[in-house]
Structure formats: C-alpha cells, structure tokens
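In: 3D, please:
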Amino acid sequence: MLPLLVDPGVVSGSAAFDGVAAAQLGSAALGSAPVITAVMPPGVDSTSVMAQTLVLQRTFQTLMMLFEFTGERAFRSAAMALSAGTFSATEAINAVSAAIAP
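Out: Below is the predicted model:
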C-alpha cells in the first residue's frame, strides 16, 4: 500500500492553531461588544437618534460577522482534528496490514 503522504501531526497542529485563533477572536469580539455598542447620540433631536440607530445597526452587523467567522474557524479546527485522527488510523491500519501481508 502507498502511504497517504499526509503528516497527521501537522494537521493536528494546524487544528490546534485554528482552535486557539477562534478562541482569541471570539473573546476579542465579546470583549469589544459592550464598548462598541455604548453609542450615545450627540443630541435628542431626530437626526442624532437616527445616526445612533444607524451606528448601532452597523455595530451589530459587524459583531455578527465576527461571531460567524469565529464559528467557521472553530468548525474548521474540529474538521482538521477529525481528519488528523482519520489519517493516523489509516496509517496504523496500513502498517498492520503491511506487517501481516506476505
């Protein structure tokens, strides 16, 4: 049998890196949420209130984008970790079958 030519350790390391990156991005987004949503209008007139509403709408869109990206990064990390385990198991099965085969 031919080897897979995939190093499970490298894939596992990449999964760990993406997991840490997702955690950092998620915590940064959560930490910044109270600060960037605390927008006060400069006045009480309708234009100031509308400006505040538009800024808050953009802020929530930005936070949702950051949370979506965090989830995608975490999902990618989990998929790579699963792939690393699959590659390791396949290599182990190949090694056993090569040892058994004449």
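
In: Going by C-alpha atoms from here, please, whenever you check contacts or count neighbours.
Out: Noted.

In: Just say helix, strand or coil for T86.
Out: helix (DSSP: H, G, I helix; E, B strand; the rest coil).

In: burial count for I93?
Out: 12 (other C-alpha atoms under 10 Å).

In: what do you get for the one 3 residues further on?
Out: When neighbours are defined as other C-alpha under 10 Å, V96 has 11 of them.

In: helices or strands next to the strand or helix carrying G71 in the packing?
Out: According to DSSP states H and E, G71 maps onto helix 46-100. In terms of contacts (3 or more C-alpha pairs under 8 Å, 6 or more residues apart in numbering; DSSP states H and E), helix 46-100 is packed against helix 8-37.

In: Please generate a structure for the following sequence too, so the two can be compared:
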Amino acid sequence: MPGGMPGGMPGGIQPPSSPPPQMVPPQPLASALAVDPGAISRCMFRYTYIWPRGGQGFWFYPVFVGRTSVSGFRWTGFFWIFSGFDLQRIESFSCF
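Out: As a prediction, the model looks like this:
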C-alpha cells in the first residue's frame, strides 16, 4: 500500500510523499557502541540512510528520537512503513 498505513500515523505524522534518493551514499566511519541521539536527531524529517550492525542498509525517514531508540518510516523499495530501531543496532547513518 503506497505511503504505508492508511490515514498516516496518530498525531498526523505522515510518511514522505516521494521515494528516497536512488543512490546509496558512501558509508561514514562507524560509531562507538551506539549512535548518539543528539547526532541522529539532526536527521529528523530528512531522508536518512542507515547501516545497521550486521545487516543490509536501508533508507529511513526519522520522526522521533528518544534516548535509546529512533522511529520513523522505512523504505521497503516500494512504499514507506512505520518502524523503530534501537540506537545500539545502528552502525552508522547519513542524512540529506
């Protein structure tokens, strides 16, 4: 279903209205044990490429950053779905 959930998320938070960039950015140096919430909060409401620890990278659109987690919309290759991640599971990220 394009756009993820019907009617968007509670509170009126909507996924992006277009797909993320087609290119994959170069991976920055990995962080220490966990991504700093202050660092990734600069990426709020921006296309962000995430490299998880031990997994394949993906496009993400963060809408909330907590002390230990981030949530937002993940691009499946066809549409955006709402999801969240523990900051310790993120090796590195880059936002645009």
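
In: Let me see the TM-score of these two.
Out: The TM-score (TM-score structural alignment, normalised by the length of structure 2) is 0.20; 28 aligned residues with a C-alpha RMSD of 3.8 Å.

In: angle of the helix holding G71 of structure 1 against helix 8-37?
Out: In terms of direction (axes from the mean of the first three to the mean of the last three C-alpha atoms, to 10 degrees), helix 46-100 of structure 1 departs from helix 8-37 by 170 degrees.

In: Distance from helix 46-100 of structure 1 to the middle of the chain?
Out: Centre-to-centre, helix 46-100 of structure 1 and its host chain are 3 Å apart (C-alpha atoms, centre = their mean, to the nearest Å).

In: next one: stretch 95-102 of structure 1
Out: 39 Å.

In: got it, and stretch 23-40 of structure 1?
Out: 17 Å.

In: In it, which residues are buried?
Out: 23, 25-26, 29, 37 (16 or more other C-alpha atoms under 10 Å).

In: for the residues you listed, which one is nearest A89 of structure 1?
Out: Using C-alpha to C-alpha, A23 comes nearest to A89 of structure 1 of those, at 27.8 Å.

In: returning to that earlier point: as CSV, the buried residues of stretch 23-40 of structure 1 with distance to A74 of structure 1 would be great.
Out: Converted to CSV, the buried residues of stretch 23-40 of structure 1 look like this (distance: C-alpha to C-alpha, whole Å):
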residue, distance to A74 of structure 1
A23, 8
L25, 10
G26, 10
A29, 14
T37, 25
